[in-house]
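In: got a sequence here, can you build the structure:
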Amino acid sequence: MDIEDVPITGDMIRLGQLLKYVNVAESGAHAAAIIGSGDVSVDGEVETRRGRQLTRGMVVTVAMPQGEQTFRVT
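Out: From the prediction side, this is the model:
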């Protein structure tokens, strides 16, 4: 599995912001739809909260039509 590292400048990033930052979502509303569909997991557990706080070391996986994409907050 390929994991893309996503560097952040602060202590945390919200899940919806991360999806926009890595170009998985085009907007906050699009991020909310992706997350609400149950296609996003954080550290192996499905996450449905767009505002979920992510800190360094957390791994986010998104089920996409072309396959899963995995990101690690660094």
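
In: every contact and neighbour count from this point should use C-alpha atoms.
Out: OK.

In: hang on, M58 packs against T70?
Out: No - counting by C-alpha atoms under 8 Å, M58 does not reach T70; the two are 10.5 Å apart.

In: neighbour count: these two, which is higher?
Out: When M58 is set against T70 and neighbours are counted by other C-alpha atoms under 10 Å, the residue ahead is T70, at 18 against 14.

In: to compare against the first, here's the next sequence to fold:
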Amino acid sequence: MEIKIRNDYITLGQFLKLTDFIQSGGEAKAALQELEITVNGVVENRRGRKLYSGDQVVIEGHAFLIQ
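Out: Predicted coordinates for the structure are as follows:
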């Protein structure tokens, strides 16, 4: 699934909220410990990780492409 962003980047915490994996920003820390998340094939657990156009994010087997 392609996700379009308006700015140069979006943080992983914001991305989790945008894709409805969490309901609020406060849930991001716990979600990053519980969910299996990779960015461009590398396991990621930093909610502040910046995602740019072209990055591929996989959350619990659901693949997303940042545009």
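
In: care to give me the TM-score?
Out: For this chain pair, the superposition-based TM-score is 0.90 by TM-score structural alignment, normalised by the length of structure 2; 67 aligned residues with a C-alpha RMSD of 1.2 Å.

In: and the helix ranked longest in structure 1, how far from the chain's centre?
Out: In structure 1, taking DSSP state H as the definition, the longest helix is helix 28-36. Computed by C-alpha atoms, centre = their mean, to the nearest Å, the separation of helix 28-36 of structure 1 from the middle of its chain amounts to 10 Å.

In: how big is the offset of that helix relative to structure 2?
Out: Compared with structure 2 after the fit, helix 28-36 of structure 1 shows a mean deviation of 1.8 Å (mean C-alpha distance after the TM-score superposition for structure 1).

In: residues in structure 2 aligned with that helix?
Out: Counting by TM-score structural alignment, helix 28-36 of structure 1 lines up with residues 25-33 of structure 2.

In: which residues does that stretch contact?
Out: For stretch 25-33 of structure 2, contacts defined as C-alpha atoms under 8 Å, 6 or more residues apart in numbering pick out 13-14, 16-17, 22, 44-47.

In: nearest to I5 of structure 2 among the residues you listed?
Out: In terms of C-alpha to C-alpha, no member of those lies closer to I5 of structure 2 than Q14, at 10.9 Å.
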